[in-house]
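Visitor: Dropping the sequence and predicted coords here.
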Amino acid sequence: MRQFMAEVWWSSLTAAGHGGLDMLDPTERARLESLERPADRGRFLVGAVLLRVAVASHAGIAPTDVSIDRTCNECGAPHGAPRVMNPGMAAPWVSVSHSGVLVVVALSTMGPVGVDVQRIADLKDPAAAAGWVRREALFKARSGGPAAGGSVCELQAPLAGYAAAAALPANDERDVVVLNWP
């Protein structure tokens, strides 16, 4: 198992053409089928697969062996923030975000993590994009549990026209590894 502070994994809707449906569990498949818009289905599919690929890479297991729980803390439905639930594995904290054609996953072994990406053109006030993604990332990290230290840093999205940020337990951005899939 690799040791790291945090990883940020990027992908796009083009990855939906690389398959991945066979990696989803029955709950994820049901959620995918419930989404009406093709773009929403694509973002959900890529996000779910990218999360499994990132955790599998960290744990040295197959993506289909990753167990993800998405139980909502408020209503109990399977649409909540994802949590890795593999018994016997030191489960990393994870966060997923998608907007437009981009999908991003953050993973940390050191504490709660939050990530957000936003297509700037979709915001009412495009000038507020950087602040928006920072607040969203911080909110997600705080929802994951008590954060000890850490930082909120701007992420360089792989496409122009997007703002992205991560709230990470790492105090030094050099502790963050950025990866792309596929």
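Guide: Ah, there it is. Residues are numbered from 1 along each chain as shown.

Visitor: CA only for contacts and neighbour counts going forward, please
Guide: OK.

Visitor: Now the longest helix along the chain: buried residues?
Guide: Scanning the chain for the longest helix, with DSSP state H as the assignment, gives helix 38-59. For helix 38-59, the buried set under the neighbour-count rule, 16 or more other CA atoms under 10 Å, comprises 40-56, 58-59.

Visitor: dropping in the other structure now:
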Amino acid sequence: MKKYKNKIFLIGGASSVTKSSLSFELMKKHNIIHKLGSGFIREMAKSFISKKINKHLYSHSFETNLKNPIQNLYLQSVPLKKMFRNAINRANKEGTSIIIEGVNIIPGLMEFNDIDEKILLVVKDEKRHINMLKNNTTHKLRKVDSKYFENIRAIQKELMRRAKKHKWRILDRS
């Protein structure tokens, strides 16, 4: 049980569903200073997890030839779980509010106590989603081809299934 009234948000979702944008909205609304993006945590993990040990860390969630694209995401997310847990523990210990967001925040895998809000962002409208991907302001240099877009949509579908199962709030940003 929390000692303080700090707020902890987990925000997941496939690529280009406005996770960073919603995070900044919530930071302003709740006067939250700390935010962690899972992509940057994944980058830091590469400093002690070699490509030989986990090649999945070295690609975007959707950059895979695996039959089921969620597998790549899951395999790159498992080693990050303890890092997220440690950040949550520290926030609770210090009474600090924090938002942890990113594609690696997978419902069912990232189930922790003391979370105020677990949100999965989706873009159900496929045309809107591809437009958001092409005009992404937070990842301006990332290019996604049609095969990878299909992977993103498959990942979103599976994340939605998991979010429903684990009772996460699902917000459609279409």
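Guide: Received it, and whenever you're ready, just let me know what you need. Everything numeric in this text was worked out from a predicted model, so none of it was measured.

Visitor: What's the TM-score once they're superposed?
Guide: Overlay of the two chains. TM-score (TM-score structural alignment, normalised by the length of the second structure): 0.34; 97 aligned residues with a CA RMSD of 4.7 Å.

Visitor: for the helix or strand following the longest helix of the first structure, packing partners?
Guide: Downstream of helix 38-59 of the first structure, the first helix or strand assigned by DSSP states H and E is strand 68-69. Strand 68-69 of the first structure sits against strand 83-84, with contacts defined as 3 or more CA pairs under 8 Å, 6 or more residues apart in numbering; DSSP states H and E.

Visitor: angle of the next helix or strand after the strand it packs on against helix 38-59?
Guide: Counting by DSSP H and E, the next helix or strand C-terminal to strand 83-84 of the first structure is strand 93-99. Angle of strand 93-99 of the first structure versus helix 38-59, following axes from the mean of the first three to the mean of the last three CA atoms, to 10 degrees, is 150 degrees.

Visitor: What residues sit buried inside strand 93-99 of the first structure?
Guide: 93-99.

Visitor: Please list the residues outside the next helix-or-strand element following that strand that contact it.
Guide: Toward the C-terminal end, the helix or strand that comes next after strand 93-99 of the first structure (DSSP H and E) is strand 102-108. For strand 102-108 of the first structure, the surrounding residues in contact (CA atoms under 8 Å, 6 or more residues apart in numbering) are 4-13, 43, 46-47, 50-51, 54-55, 92-98, 113-117, 166, 168-169.

Visitor: Now do the helix or strand hosting Arg85 of the second structure: which elements does it pack against?
Guide: Per DSSP H and E, Arg85 of the second structure falls inside helix 81-94. When contacts are defined as 3+ CA pairs under 8 Å, 6+ apart, helix 81-94 of the second structure sits against strand 98-101.
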